[in-house]
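Take this sequence and fold it.
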Amino acid sequence: MYFVMDLYLIVLCLLVIYIKDSLQGPHEKRLLNNLLATYNTLERPVANESDPLEVKFGLTLQQIIDVDEKNQLLITNIWLSLEWNDYNLRWNDSEYGGVRDLRITPNKLWKPDVLMYNSADEGFDGTYHTNIVVKNNGSCLYVPPGIFKSTCKIDITWFPFDDQHCEMKFGSWTYDGNQLDLILNSDDGGDLSDFITNGEWYLIGMPGKKNTITYQCCPEPYVDITFTIQIRRRTLYYFFNLIVPCVLISSMALLGFTLPPDSGEKLTLGKCMESWEECLQQPSATTAGVPRGSEIRKIRGRPVHLIRRINQIICLAPYIRRFLKPSIHFPSIVCYCRIFTTQGALFCSI
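Model prediction:
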C-alpha cells in the first residue's frame, strides 16, 4: 500500500515538472529566436556609436599554483568578471512568460576582447569560455575561469627574505579607450575571499589600478587594468635548513682565532670546517630554479652572501698572519695546495 502511494507521488511530481517545462520552454525559445534573429556579434552594443561602452572588470584569485623563478613566470587560478550592458538584448519579461534571464554561449553574442597583455601561455588566452548571463534589462555578466601563466620579474636580492610583486595587465586588444572603457570593479583590487593559501608564499595583497596609455603606434588612448600580486616567501624552511647551519659553522670558524696556528686542535677544527663547504652548497640546491643571466650574483641573497664572505676571510686570516711573521715556519707545499684548492672551489661556487 505504501509502495503504491510513493509511486503515485513520484509520478505526480514528474507530471508537475513536465507541465512547468512545457509552459516555460516555448517562451524562452521564442525569446531566444527574437533576440538572436537579427543580432550581429560584430556590432559594438551601444545606442550612440560615439559613446564608449563601459565594461566593469574584476577578478577573483583562487590559488597561486606555482612561482617559476627560473623562467620568471607566475601560474595562477583566477576567475575573471566582465559586466556590460547590451542594448540589443532587452525585453519585457511580461511578454515572455516571466522569463527574466538567459544563459547564452559567448560565440553567439558580442563580448569584450579583454586579454592579459603579459601572458606567457602557449595559447595566449588561458580562460574557459562559459555562458554569458543575460538579464531582461540588457545586463550581461561573463565570468570565465582560467589558469593564467604570466611573466613576472623575479628579484631575489634578499633571498630567502624576499618579496615579489607580479603584475597582471588586462585590456582590450582591438578597442581603444574611446570605444571601450574598462572600469575597476572594486577599489580594493582583486577578490581574495576564496583564496587557497600557498605553502611557500604568503599573499600580502592584490591591489588594482586603471591606466590610460597612449602608445607610439596610435594616437588613441588605450585603457588597461593592472593587478599586482604581492607575495612574500615563507622563510621557516630556509631559516632552519640554510641560515642556521651557516651561522653555526661561522661560529665554529671564530674559534680558530683562539688556537695557536700549529696546534693539533686547530687542525682538528680545520677538519670539522670541511663540512662548511657542504653547508654552503645548500644555497645551490635551494636556488636551483632561480633566473639565469647577468644578475646571477644576486641569487644567493645578501644575508647568505655576507656569511660566506666572513667565512672566507676567517679561513684566510691565519695564513696571512704567517706571511706577515717570517719567524714562523711556512706551511708545507701540501698545505698550500689544499688552501688554494679549497678557496678556489669556494670562489667558483659563488
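
For the rest of this, base every contact and every neighbour count on C-alpha atoms.
Fine.

mind listing the helices for this protein?
Taking DSSP state H as the test, the helices found in the chain are 2-36, 236-238, 244-254, 264-272, 275-280, 282-286, 302-324, 333-348.

Reformat those as TSV; add mean neighbour count and distance to residue 194.
As requested, the helices of the chain are arranged in TSV below (neighbours: other CA atoms under 10 Å; distance: least, CA to CA, whole Å):
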stretch	mean neighbour count	distance to residue 194
helix 2-36	12	34
helix 236-238	13	25
helix 244-254	17	36
helix 264-272	13	51
helix 275-280	17	40
helix 282-286	15	30
helix 302-324	15	35
helix 333-348	12	46
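
a markdown table for the ones you listed, including distance to residue 121?
Shown next, in a markdown table, are the helices of the chain (distance: least, CA to CA, whole Å):
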| stretch | distance to residue 121 |
| --- | --- |
| helix 2-36 | 33 |
| helix 236-238 | 31 |
| helix 244-254 | 39 |
| helix 264-272 | 49 |
| helix 275-280 | 36 |
| helix 282-286 | 26 |
| helix 302-324 | 33 |
| helix 333-348 | 36 |
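
Among the ones you listed, which comes closest to residue 185?
In this view, the helices of the chain are compared for proximity to residue 185 by CA to CA, and helix 2-36 is the closest at 28.0 Å.

thinking again about what came up before, any idea which of the helices of the chain gets closest to residue 56?
Smallest distance to residue 56 across the helices of the chain (CA to CA): 23.5 Å, for helix 2-36.

Centre of the chain to stretch 315-322, how far?
Computed by CA atoms, centre = their mean, to the nearest Å, the separation of stretch 315-322 from the middle of its chain amounts to 48 Å.

List the single closest residue to residue 146 in space, sequence neighbours excluded.
residue 127 (4.0 Å; CA to CA, 6 or more residues apart in numbering).

How many residues are close by the one you found?
Residues lying near residue 127 (other CA atoms under 10 Å) number 18.

so which of the helices of the chain gets nearest residue 45?
Across the helices of the chain, residue 45 has its closest neighbour in helix 2-36 (13.2 Å, CA to CA).

gap between that closest one and the chain center?
How far helix 2-36 lies from its chain's middle: 46 Å, per CA atoms, centre = their mean.

Sequence B follows; please return its structure for comparison with A:
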Amino acid sequence: MKLLFLNWIFLITVCYSEKDGKHLEVRERLKTALLQDYDKTLIPLMNSRQPVVVELGLSTMSMDLQGDGLLNMTNGNILQWKDARLRWNPEVYSNITSIRIPASKIWIPDIQVYNAVNYGENSFSDSLRNPDRHLAIVTSDGKVLLYTTHKLQIRCDVAKTVPGPGEVFIDRGQLDWPWGKYECEISMGSWTYSSSQIDLKPYLNRNYIEYLDQNNSPYLFTEDSFKDENVITCTRFKCCADLYQMARFKFKVEKRGTVTAQGLKLMKKDDKMLLISPFLLFTLVIISIIGTLFTISKLCHRKPNFLVE
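Reported below is the predicted structural model:
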C-alpha cells in the first residue's frame, strides 16, 4: 500500500513537471518566433498614410523645488503602441495571450523631454537609451506597453516681472518664496519622427500627470493645474519642413504647507487642509512651555524615596 502511494505521488510530480516544462518551452518558442528576422531599427509603420499611434502618460512619486527654480521629480513614464510584427495566434501557443520581452530587443519610440535640464544617468533620456533595464509587455494583438522610471529636472518660473517703464525683474525668493505657486511645464515628443510617422496621444486620454504618492512629497500640484484639455500640440522646427507633435503638461506647484493671510495651512495625510491661526499657534506653544515647566517644578520639589517615612 505504501509503495502504491509513493508511485502515485511520483506520477503526479512527473506529470506536473512535464506540463510546466512544456509551458516554458512554448514561451521560448513564441519569443523566438516573434524576434526572428525582427529589425528593431525600423518603425512599425505598416501604412505610409497611417502613422503609429503612441500613447504617452506620466506619473510622479515626489517633487522638490529649489530656490533657483529647479524642480526635481521622480517619475514613471508609460508608452503604449502597436507593432503588427509582434502579433500571434494564442491557439497555436497554448492560449498564451501576453509575454514579457526585453525592451532592448524591439523598436521603441524615441520620446524625449525637450526642456529637461539633465540628460545624464537615471534621466528620462537615459532610461530609454538603456532599455535592457526594462521589460515590455506584449499582447497577442501586437500591443506593446512599456513602463519606465526616471529622475527628471526642469526649470520652473520662480521669478516675476513687475510691469511698468523698463519692466523690473524681481526674484520671487525676495517676495513669497517658498510659499508661492510656481508655474512649470514638461514638453515631450519624438526626437526624429514627424507627425506623419508618429501620432502622439495622451495615455487613457489623461491630460494630467498622475500623482502616485502625495504623502511623501515636499511639493504638490495646485488645484488649478492641468487646465488644458488638449495637451498635444504641433510645431515646426527650423531644421525640418515636417510637423512634429509635442505633449505639453502645464502645471503649478506649491509647498506642502502654505501661508495665507489667515494663518498657516498644514497638509494632513488625507490631503485635507487644517487651518491654524497665528494666535492659536502661539497659544499652543505657550501651553506646551507652561506644561513643561510645571512638570520640571514637580520633579524638583519631590522628596527622594529614602527620605519619605
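
picking up where we left off before, over in the second structure, tell me which residue corresponds to the residue nearest to residue 146 of the first structure.
Aligned by TM-score structural alignment, residue 127 of the first structure pairs with residue 127 of the second structure.

Tell me how far that match lies from residue 113 of the second structure.
As defined by CA to CA, to the nearest Å, residue 127 of the second structure lies at a distance of 12 Å from residue 113 of the second structure.

Aligned to residue 113 of the second structure, what sits in the first structure?
For residue 113 of the second structure, the aligned residue in the first structure is residue 116 (criterion: TM-score structural alignment).

Pretty sure residue 27 of the first structure sits against residue 99.
Yes. Shown here, residue 27 of the first structure and residue 99 form a contact pair, counting by CA atoms under 8 Å, at 7.4 Å.

now residue 202 of the second structure: how far from residue 90 of the second structure?
With distances taken as CA to CA, residue 202 of the second structure is found 29 Å from residue 90 of the second structure.

Those two: who's more crowded?
Here residue 202 of the second structure and residue 90 are set side by side on neighbour count (other CA under 10 Å), and the busier one is residue 202, at 20 against 15.

can you pull the contacts of the more buried one?
Taking CA atoms under 8 Å, 6 or more residues apart in numbering, we find residue 202 of the second structure in contact with 55-57, 231-232, 247.

go with 6 Å
By CA atoms under 6 Å, 6 or more residues apart in numbering, the contact list for residue 202 of the second structure reads 55-57.

Aligned counterpart of it in the first structure, please.
Counting by TM-score structural alignment, which is the criterion used here, residue 202 of the second structure corresponds to residue 184 in the first structure.

Over to residue 144 of the second structure?
Checking TM-score structural alignment: residue 144 of the second structure goes with residue 140.

okay but that match is in contact with residue 134, surely?
Yes. The pair residue 140 of the first structure and residue 134 qualifies as a contact (CA atoms under 6 Å) at a distance of 4.7 Å.

residue range for the lengthiest strand in the first structure in the second structure?
When the first structure is scanned for its longest strand (criterion: DSSP state E), the result is strand 73-90. Using TM-score structural alignment, the residues of the second structure aligned to strand 73-90 of the first structure are 70-87.

Distance from the matching stretch to the middle of the chain?
Stretch 70-87 of the second structure has its average C-alpha position 10 Å from the chain's average C-alpha position, going by CA atoms, centre = their mean.

nearest spatial neighbour of residue 120 of the second structure, skipping sequence neighbours?
The shortest distance from residue 120 of the second structure to any non-neighbouring residue, by CA to CA, 6+ apart, is to residue 126 (6.4 Å).

Give the burial count for the one you found, as a bare number.
Here the count is done by other CA under 10 Å, and residue 126 of the second structure has 16 residues near it.

That one and residue 71 of the second structure: what is the separation?
The spacing between residue 126 of the second structure and residue 71 of the second structure, counted by CA to CA, is 18 Å.

How about the residue nearest to the spatial centre of the first structure: what's its closest non-neighbour residue?
For the first structure, residue 74 is the residue whose C-alpha lies nearest the centre (CA atoms, centre = their mean; 3.9 Å). Once flanking residues are discounted, residue 74 of the first structure sits nearest to residue 67: 4.8 Å by CA to CA, 6+ apart.

repeat for residue 169 of the second structure
With CA to CA, 6+ apart, the residue lying closest to residue 169 of the second structure is residue 161, at 4.5 Å.

before we move on, what SS does the one you found have?
Three-state call for residue 161 of the second structure (DSSP: H, G, I helix; E, B strand; the rest coil): strand.

Check whether residue 235 of the second structure really touches residue 244, as I assumed.
Yes. With contacts defined as CA under 6 Å, residue 235 of the second structure counts as touching residue 244 at a distance of 5.4 Å.

Comparing the two, which residue is more hemmed in?
Ranked by neighbour count (other CA under 10 Å), residue 235 of the second structure and residue 244 place residue 244 first, with 23 against 12.

Tell me the counterpart of the more buried one in the first structure.
Using TM-score structural alignment, residue 244 of the second structure sits opposite residue 222 in the first structure.
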